[in-house]
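> generate a structure from the sequence data that follows.
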Amino acid sequence: MKFITFVHKGKEQIGVLSLDESKVLKISKILGHERYEDMNQFIEEATELDLDIIAQVRINEKDLGTPVEEIRYLAPIVKPKHDIICVGVNYESHLKESTLALQADLSSQKSPVYFSKRTTRILGHEEAVKGFFEIDEELDYEVEVAVIIGKRGINIPKDQVEDYIFGYSIFNDVSSRTLQKGHLQWYKGKSLDTHSVLGPVILHRSALPLPLKLKVESRVNGEVRQSSSTELFLHDIATIVSDFSRGITLEPGDIIATGTPSGVGMGFDPPRFMKKGDVVECEVEKIGILKSSIVE
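Below is the predicted model of the structure:
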């Protein structure tokens, strides 16, 4: 099941895509109540019975729903409860290009590298990313698989991680490289407004058993820049979630971005950063395509 947050007739709602993905079915209409105000609440409070009902309606009520052409996508989680948890250099190829571009020796790091990304509002599919070129001209893209936590947990064993996941989405970790290189920590360079893009859907975990084996790709103006597979993770999702949760509580709706492969703009010689008017597409097999345009 692919869950979305969307706007229809001026109202923000949550829904699920039909089997052919041509329509969106409103969760409130399927369940007969409006108890779930947003995706955060739905992830935290929805019961297995709720999910079963939604799944059955998608199969049996093929004529229900609103055509996707009539809606506007938002990020599945518009306002996260906490900053986004990010995993750095989680592909060998990106580790090598980052070592050169950032002039930092990252090769000796054996444990997952974590940083956070301040986000007051996450952008969704086809929303415009503000470049802030007056602050930093080195605007970069990073396609990543995002893990959406489904229930509260701490010290989660690796063999139980799947039980704590609600689903998966696509994340574009838009990055301001001059700021990133100019500060000892990456937080500032990763956290400018509009520089977190998520969507277009959250694919429920039942469709993607661990370990993930998904093709990951990004394109700028139709040109392929990144192309890899989650099979090349240095640290797989079970390891990441289990390791991060040691002594730290994860909560429903928490977002973990699992790292990007090589091919980011700073990795080219000369670098190929984004500029006004560019269109970037982030694609993850089975989840979909997340599209953004760059504005000043």
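> please count neighbours and contacts with C-alpha atoms only from this point.
Fine.
> check contacts around the residue nearest to L139 when sequence neighbours are not counted.
With Cα to Cα, 6 or more residues apart in numbering as the criterion, L139 has its nearest non-adjacent residue at 4.9 Å, and that residue is S176. Residues near S176 by Cα atoms under 8 Å, 6 or more residues apart in numbering: 136-140, 189-190, 192.
> can you tell me which of these is nearest K29?
Set against K29, the nearest of the contacts of S176 by Cα to Cα is L192 (36.6 Å).
> count of residues packed around the closest one?
By the criterion of other Cα atoms under 10 Å, L192 has 20 neighbours.
> do I59 as well
Around I59 there are 10 residues (other Cα under 10 Å).
> what about it, distance to P209?
Applying Cα to Cα, to the nearest Å, the value for I59 to P209 is 21 Å.
> this protein: helices as residue ranges?
Along the chain, counting by DSSP state H, helices occupy 27-31, 39-45, 48-60, 92-101, 177-182, 187-190, 237-244.
> and the first one, which residues are buried?
Buried residues in helix 27-31, counting neighbours by 16 or more other Cα atoms under 10 Å, are found at 27, 30.
> how distant is that helix from the center of its chain?
Distance of helix 27-31 from the chain centroid (Cα atoms, centre = their mean, to the nearest Å) equals 25 Å.
> so what's the spatially most central residue of the chain up against?
Nearest to the mean C-alpha position of the chain, by Cα atoms, centre = their mean, lies F171 at 2.8 Å. F171 makes contacts with 142-146, 196-199, 257, 282, 290, as judged by Cα under 8 Å, 6+ apart.
> please generate a structure for the following sequence too, so the two can be compared:
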Amino acid sequence: MIPDSLFSLPDPISIPVEGELSTYPVGRIFCVGRNYAAHAAEMGNEVDREASFYFTKSALNAVLSGATVPYPPGTENFHHEMELAVAIGKPVFRATRADALDAVYGYGCSLDMTRRDLQVRERNKQRPWHLGKDLENGTVLAALTRKADWSPDDNKRIYHNANGETRQDATLEELIWKIDEVICHLSGYYHLRPGDLILTGTPVGVGPVLAGDFLEGGIDGLQSISLSLI
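The predicted model follows:
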């Protein structure tokens, strides 16, 4: 006899897929830190070119593009970070660069929303970044495009606007660690599986947003993303 649970947990978020009736359920979210040199510099950091590094965010704290969410508690410096998300479609462990992209299901736009003041405070004390990064409604995810219909070419533009003002404007060429390199490296530490998302970092131009702001962004050829703050 299977005992009853004391309570129910929220269902995991599931992302629409262009041209599909089925959706992509999200299990884990891995984020690559400092993957654009200019963004690292604007944050006062240097890039570690020996290897990429990561932090994680809870899928239960994610919302879909188009959501309206409250300005988060505990911060006076809430930032937007526009990113390319990579969705894993098959199990992979210790991938080589030759087969890393074979594990990809598709790609999408994402926002890594950040309580910057809390992130910096904890970083300066050599503590984990969770208060700054893994917050409720802190990951925004747009519809995915299957890899057969889109490729992460270097010339693809990635941009973000706040209230119609362009703040971030770059190309994927600026990624320090390319997608195959990230999958190859990360899969040396985790058995990656379907449902895993990798957010690949943000370009220069991050900045504060306020209640009442409307955020939108995009990457050439992918479904755009938006978020309203109240």
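> just to revisit the earlier point, compare the helices of the first structure and give me the one nearest V224 of the first structure.
Here helix 92-101 is closest among these (Cα to Cα), at 15.7 Å.
> mind checking what the residue nearest to the centre of the first structure lines up with in the second structure?
In the second structure, the residue matched to F171 of the first structure (TM-score structural alignment) is S110.
> same check, this time on R205 of the first structure
Under the alignment (TM-score structural alignment), R205 of the first structure pairs with K147 of the second structure.
> spit out the contact partners of its match.
Counting by Cα under 8 Å, 6+ apart, K147 of the second structure makes contact with 104-107.
> of the residues you listed, which is the nearest to G188 of the second structure?
Closest approach to G188 of the second structure among those (Cα to Cα): V104, at 16.0 Å.
> so that closest one touches V92, yeah?
No - counting by Cα atoms under 8 Å, V92 is not a contact partner of V104 of the second structure; they are 9.7 Å apart.
> tell me how many other residues crowd the nearest residue to the residue nearest to the centre of the first structure once chain neighbours are set aside.
Excluding the flanking residues, the one nearest F171 of the first structure by Cα to Cα, 6+ apart is L198, at 4.6 Å. Per other Cα under 10 Å, the neighbour tally for L198 of the first structure reads 28.
> ranges for the strands of the stretch 151-296 of the first structure?
Under the criterion DSSP state E, counting those that start in this stretch, the stretch 151-296 of the first structure contains strands at 165-173, 175-176, 196-204, 215-220, 223-229, 255-257, 279-284, 288-295.
> got the ones you listed as JSON lines, with distance to L31 of the first structure columns?
Converted to JSON lines, the strands of the stretch 151-296 of the first structure look like this (distance: least, Cα to Cα, whole Å):
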{"stretch": "strand 165-173", "distance to L31 of the first structure": "19"}
{"stretch": "strand 175-176", "distance to L31 of the first structure": "40"}
{"stretch": "strand 196-204", "distance to L31 of the first structure": "18"}
{"stretch": "strand 215-220", "distance to L31 of the first structure": "34"}
{"stretch": "strand 223-229", "distance to L31 of the first structure": "37"}
{"stretch": "strand 255-257", "distance to L31 of the first structure": "26"}
{"stretch": "strand 279-284", "distance to L31 of the first structure": "30"}
{"stretch": "strand 288-295", "distance to L31 of the first structure": "26"}
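> closest one to D38 of the first structure among the ones you listed?
So among the strands of the stretch 151-296 of the first structure, strand 196-204 is nearest, using Cα to Cα, at 13.3 Å.
> buried residues in the closest one?
196-204.
> tell me which strands and helices that strand is in contact with?
Under the contact definition 3 or more Cα pairs under 8 Å, 6 or more residues apart in numbering; DSSP states H and E, strand 196-204 of the first structure sits against strand 2-8, strand 72-74, strand 165-173, strand 288-295.
> ok, 6 Å please
Applying 3 or more Cα pairs under 6 Å, 6 or more residues apart in numbering; DSSP states H and E, we find strand 196-204 of the first structure packed against strand 2-8, strand 165-173.
> among the ones you listed, which is the most enclosed?
Among those, strand 165-173 has the highest mean neighbour count (mean count of other Cα atoms under 10 Å), at a mean of 26.
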